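[1] fold the following, please.
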Amino acid sequence: MMSNEQRRLAGRYVLEERIGRGGMGEVWRGTDSVLGREVAVKLIDLRSVPDESGAARFEREARATAGLSHEGVVTVHDSGVEDHTAYLVMELLPGPSLAERIAAGPVPVDEVVEVGRQVASALEAAHARGLVHRDIKPGNIAYAADGRVRVLDFGITQLAESTGSQSLTATHTVMGTAEYLAPEQALGGRVDGRADLYALGCVLYALLAGQPPFRGPTPVATMMMHANDLVPDVRDLRPDTPDWLADLVHDLLAKQPDQRPESAAAVAVALEEGESIFATRAMAAGGTAATQRMTPSAPAPVPVPLPPSDPSRDVEPERGGPGALTWVLALVAAAALGLLLWQFMRGDDSGTPTASPSVSTPAVTTPPPSSSPPPTTEAASPTPTPTPTTEAPTPTPEPDLGAEVTSALSAFSDEVGSLQRGGVLDADSAKVLDDIVGDIRQGVREDDPVKTSAETDKLVEEYVKLVDSGAVTTEAALRLDPLLADVQTAVDAFAA
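    Sure, this is the predicted structure:
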């Protein structure tokens, strides 16, 4: 966008170092020469925007963010346009971002709760003004100098209530980051503040587990996982997560918006209450008080019950104390007594109870008295028990793993050709994919698992690049994603 030489904007903002790049421009570290303070300056080259929507979105960001006076939202100092470059001057955060915090290692539970509370409070303020962030993720949340977190980048914000003009982010336009997209957003539907709550659930999950709840081989595959896959229990990866927090994360990740908590305010209160409980228990156990927050304590809110949990989820039963075994034995004894009573009551018409089917009593037969001598019988030769003929089981033929890879490749390649013929995929992109498919086939023919795996990784990498660049459209990706997954599965078995 610009050279490494220092540049001055509006006669006062000296740009010194690029510190970030996003879909809507670049972010630079700079200095306000008038006030003598460090700032962050976001730039967008308006000449690179094919229509007016980019500039309008940038201007909307400036107005929306500047109008949000909240301690959890980054402060905007200035904005303007100069030489075809729009700029937004913001407070410079020392960091780290939550993305960097997650990469550094496990985040303590009390810190996760406090971060979630602060972000929920910021979203409450934004939603009250009719603003939906639409891209809540760890990279857009960073620590400020006061130890609190700030929400960044309202660059793709949408007014929740239509103003009558055409929305900059209309229905069927997917904007955001795949790992943190609500299902309705992933499917290109209309969104409201509840999409931000879903994204906050993903952020809390990532802070606890070290990874987002869904991550597929491609962005489209990830979006489909948000829409279709069951919500994972964060306790599987982070067992020390309190039950109330795991339930709240699960509720935030509900597929249907109306099944999530009703508002960001409700989430903030739930986290506040949970944090207080967590701190009390930690103090009672002699641990560090979670009430020693990154910021001074706020007045305790009026208690609000947590959102109801989904009754369909599997909940680990509460472990019993010393009396649990006694109850179990009592239940077993009662069941045995009931079985005996049932057996006793099961009889024929004469009232004789039938023997338990589980106990076999050998019958003793007494021959009836007779005046005539018993007939002489020759000792019967015992009938020899035929020796069973044991045939060797027919061995199950080993699957032809190479053939399975070839079959999966053929299905993928055929779909690529179909998309090209239908005008959905351009010829250059189809050739890139087909060439790599040919290399994978060669690895199978040479019975070379290493080459086959390496070429498959290359196919996935190139495919992701084509998806990101838009060469593979969403329509094409929806058809190719599952076939590519089949190729990966077959190759993994072949290389094992």
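
[2] all contacts plus neighbour counts: C-alpha atoms, from now on.
    Will do.

[3] now do the SS call for the spatially most central residue of the chain.
    For the chain, the residue whose C-alpha lies nearest the mean C-alpha position (C-alpha atoms, centre = their mean) is residue 213; its distance is 2.1 Å. For residue 213, the secondary structure call by DSSP: H, G, I helix; E, B strand; the rest coil comes out as coil.

[4] I'd guessed it sits against residue 202; true?
    Yes - counting by C-alpha atoms under 8 Å, residue 202 is a contact partner of residue 213 at 6.3 Å.

[5] quick check: neighbours shared by the two?
    residue 179 (C-alpha atoms under 8 Å, 6 or more residues apart in numbering).

[6] follow-up on the earlier one: what sits against the residue nearest to the centre of the chain?
    Neighbouring residues of residue 213 by C-alpha under 8 Å, 6+ apart: 179, 202, 205, 206, 231, 232.

[7] and for residue 193?
    Applying C-alpha under 8 Å, 6+ apart to residue 193 gives the contacts 127, 131, 132, 133, 160, 263, 264.

[8] how much space between the last one and residue 193?
    Counting by C-alpha to C-alpha, to the nearest Å, the gap between residue 264 and residue 193 amounts to 8 Å.

[9] re earlier: which of the contacts of residue 213 fall in strands?
    The strands, defined by DSSP state E, take in nothing from the contacts of residue 213.

[10] in JSON lines, list these along with distance to residue 407.
    Formatted as JSON lines, the contacts of residue 213 follow (distance: C-alpha to C-alpha, whole Å):
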{"residue": "179", "distance to residue 407": "31"}
{"residue": "202", "distance to residue 407": "36"}
{"residue": "205", "distance to residue 407": "38"}
{"residue": "206", "distance to residue 407": "37"}
{"residue": "231", "distance to residue 407": "32"}
{"residue": "232", "distance to residue 407": "32"}
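
[11] select only the buried ones of those in PyMOL?
    Selection of buried members from the contacts of residue 213 for PyMOL, criterion 16 or more other C-alpha atoms under 10 Å:
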select buried, resi 179+202+205+206+231
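
[12] nearest to residue 278 among the contacts of residue 213?
    Of all these, residue 278 sits closest to residue 205, with 17.8 Å by C-alpha to C-alpha.

[13] measure that closest one to residue 429 for me?
    With the distance defined as C-alpha to C-alpha, residue 205 ends up 36 Å from residue 429.

[14] ok, now residue 149?
    Distance from residue 149 to residue 429, by C-alpha to C-alpha: 42 Å.

[15] these two: which is more packed in?
    Neighbours were counted for residue 149 and for residue 429 using other C-alpha atoms under 10 Å; residue 149 has more, 27 against 16.

[16] now that one: closest residue in space, sequence neighbours ignored.
    Of all residues beyond its chain neighbours, the one nearest residue 149 is residue 143 (4.2 Å), with distances taken as C-alpha to C-alpha, 6 or more residues apart in numbering.

[17] please generate a structure for the following sequence too, so the two can be compared:
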Amino acid sequence: MLGGRYRVDEEVGHGGMATVWRGYDLRLQRPVAIKILDPARFADAAMRQRFWREAQAVAALPHPHIVAVYDVALEADEAYVVMELVDGPSVSAVLQDGPLPRAQAVDVALQTCAALAAAHAAGMVHRDITPANLLLSTSGLVKVCDFGIAAWQEAAYPSLVAGTRGYTAPEQAAGGPVDPRTDLFGLGCTLYAMLTGAPPLAGRGAVGELSGVQEDLTRLGVPAPLAEVVARLTARDPGERPAGADEAAALLAAAGEHPAAAPLLDATAPLLGGVLPDTAGDHGTIRERLPAPLIGVAAVPPPPTPTARVAPARPAPQRPDRWLRPVVWATTGVLAIVAGLFFIVYALGAPSPPTAQAGPSKPPTAATPAAAPLASTRPTDQLDLLRREIDRLARTGGIAPKDASDLRKKVQDVEKRLRKDGDDAAEKAEDLLDRLDDLRADGKLSAPAYQTLAPLATRLADTLT
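    Purely as a prediction, here's the structure:
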């Protein structure tokens, strides 16, 4: 339980600095997403500042196409943001099954333009518009999430050069100033990915960048007007891109590929304290219902300076990393007692005590994973299985919370490499194996836990090699 109000139910994803959980607001009786800053990051003042900057950024943008934030808290030992729970997948997840139909791809882009118009009107640049940061609700709404590296235009954090390979504008990658056209580059790369299944190839020259994208799309059967819009969005020179999200929406609408259904929420939805300029063209809904819930990031008012709480200590949370501690301590005590009894019996020459005596003290993790999950040769399936087993072992005491967090990070490193370009993914899988060996050698990983995780990591490394 967090703040005496939010029940933490199950983990649904890891980010670069936080973990997202599915939860429930007991006061308002509604499901929520809870983003909790990782303990190691919480100790870093710069990371706490970035975490709060994200919450502040999204809180300033109440908009139907931006994931909403409901609450934020900074406590003595953790920080968390309570957000809207989006009942659908990311565009990135949908693209695993191939490109989107053109009408849907343009519809997603148009709705994204509405969110960007709101952000840009508030003076903010998202700086990481990618398929992974666009969520699709089952009602057809597109929700932009993860404002973790967003920058106010008047203070663009020049020292923070961040973004996602394949979607980062050249000026941002070079550490230069950013403006709304930076996000339009990411939008163009995302639209290209929705139409083809992958972002544009990097490494083209200033002129070749624009003409190459257009030629690629035309060769794949994308109509010339739409291919020309994508080429303009992905132009290397910001001056060759549309001036803003409203102009980009007008160009997309003029390309004639958006659905002819009734218009969705207007891109000019009002912000607090003002109304955005009009955008041309209507855009419809995505008619197909999309599976697999996913969580997005949302917004809250700027938080106070982190200070220790004066209020009485709240009940121990139900999250695994809290209730696990007494379980581990109790398990260690039982094992020590059993070991002492075994030593005494052995010294007296008596038969060894039945191994069943130690059973209750061990977490139910000795069983090796079922053969069926191991049969999958898809790296994404193997990564999911690894993550589930780590979570299970953490819940049942097979792995200490700190070591489980470290292993999750290793799994996430493999996933990031695989998602971007596949390079070095096998090397990161080997790093995961090495970490398992180190934990086993240091006595921090039990033999049953090692026998559960090592075959999965080995299988993953073999698949990626």
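
[18] ok so, going back, map the residue nearest to the centre of structure 1 across to structure 2 for me.
    Residue correspondence, TM-score structural alignment: residue 213 of structure 1 in this structure matches residue 200 in structure 2.

[19] now that match: how far from residue 248 of structure 2?
    According to C-alpha to C-alpha, residue 200 of structure 2 and residue 248 of structure 2 sit 19 Å apart.

[20] so who does the counterpart of residue 259 of structure 1 in structure 2 touch?
    Taking TM-score structural alignment as the alignment basis, one finds that residue 259 of structure 1 is matched in structure 2 by residue 240. Neighbouring residues of residue 240 of structure 2 by C-alpha under 8 Å, 6+ apart: residue 232.

[21] same check, this time on the one 4 residues further on
    The neighbourhood of residue 244 of structure 2, defined by C-alpha under 8 Å, 6+ apart, consists of 117, 180, 181, 184.

[22] mean shift of the helix or strand where the third one lies relative to structure 1?
    If I follow you right, that is residue 181 of structure 2. When elements are defined using DSSP states H and E, residue 181 of structure 2 is found to belong to helix 180-196. Aligned to structure 1 and superposed, helix 180-196 of structure 2 gives a mean residue distance of 0.5 Å (mean C-alpha distance after the TM-score superposition for structure 1).

[23] which stretches in structure 2 count as strands?
    Secondary structure of structure 2 by DSSP E: the strands cover 6-14, 18-25, 30-37, 69-74, 79-83, 124-125, 134-136, 142-144, 151-152.

[24] count the neighbours of residue 211 of structure 2 for me.
    18.

[25] pretty sure it is touching residue 229, no?
    No - the pair residue 211 of structure 2 and residue 229 does not pass the contact test of C-alpha under 8 Å, sitting 11.3 Å apart.

[26] distance of the counterpart of residue 168 of structure 2 in structure 1 relative to residue 224 of structure 1?
    Matched by TM-score structural alignment, residue 168 of structure 2 corresponds to residue 181 in structure 1. Distance of residue 181 of structure 1 to residue 224 of structure 1, given as C-alpha to C-alpha: 10 Å.

[27] more crowded one of the two?
    When residue 181 of structure 1 and residue 224 are compared on other C-alpha under 10 Å, the one with more neighbours turns out to be residue 181, at 28 against 20.

[28] for the more buried one, list the residues it contacts.
    The neighbours of residue 181 of structure 1, taking C-alpha under 8 Å, 6+ apart as the test, are 135, 195, 198, 199, 223, 226.

[29] where's it relative to residue 417 of structure 1, distance?
    Look at residue 181 of structure 1 and residue 417 of structure 1: by C-alpha to C-alpha, they are 31 Å apart.

[30] repeat for residue 42 of structure 1
    The gap separating residue 42 of structure 1 from residue 417 of structure 1 is 42 Å, by C-alpha to C-alpha.

[31] okay, the two: which has more neighbours?
    Neighbour count, other C-alpha under 10 Å: between residue 42 of structure 1 and residue 417, residue 42 has more, with 25 against 16.

[32] how about the nearest residue to the more buried one, chain neighbours excluded?
    In this structure, residue 42 of structure 1 finds its nearest non-sequential neighbour in residue 27, 4.3 Å apart by C-alpha to C-alpha, 6+ apart.

[33] likewise residue 116 of structure 2?
    For residue 116 of structure 2, the nearest residue in space outside its immediate sequence neighbours is residue 245; the separation is 6.1 Å by C-alpha to C-alpha, 6+ apart.

[34] near the one you found, how many other residues are there?
    With neighbours defined by other C-alpha under 10 Å, the count for residue 245 of structure 2 comes to 27.

[35] tell me who's in contact with it.
    Residue 245 of structure 2 makes contact with 113, 114, 116, 117, 180, 184 under the criterion C-alpha under 8 Å, 6+ apart.

[36] which of the residues you listed has the most neighbours?
    When the contacts of residue 245 of structure 2 are compared by neighbour count (other C-alpha under 10 Å), residue 184 ends up highest, at 31 neighbours.

[37] so what does it match up with in structure 1?
    Using TM-score structural alignment, the equivalent of residue 184 of structure 2 in structure 1 is residue 197.

[38] does that match touch residue 251 like I think?
    No - in terms of C-alpha under 8 Å, residue 197 of structure 1 does not count as a neighbour of residue 251; the distance is 9.7 Å.

[39] in helices, which of the contacts of residue 193 of structure 1 fall?
    In this view, the contacts of residue 193 of structure 1 that belong to helices under DSSP state H are 127, 264.

[40] let me know the closest of the contacts of residue 193 of structure 1 to residue 63 of structure 1.
    Ranking those by separation from residue 63 of structure 1, with C-alpha to C-alpha as the measure, puts residue 131 on top at 11.1 Å.

[41] in structure 2, what residue corresponds to that closest one?
    When the two structures are superposed using TM-score structural alignment, residue 131 of structure 1 falls opposite residue 124 in structure 2.

[42] give me the neighbour count for the residue nearest to its match when sequence neighbours are not counted.
    Of all residues not flanking residue 124 of structure 2 in the chain, residue 152 sits nearest, at 4.5 Å (C-alpha to C-alpha, 6+ apart). Using other C-alpha under 10 Å, the number of residues around residue 152 of structure 2 comes to 17.

[43] all set, thanks.
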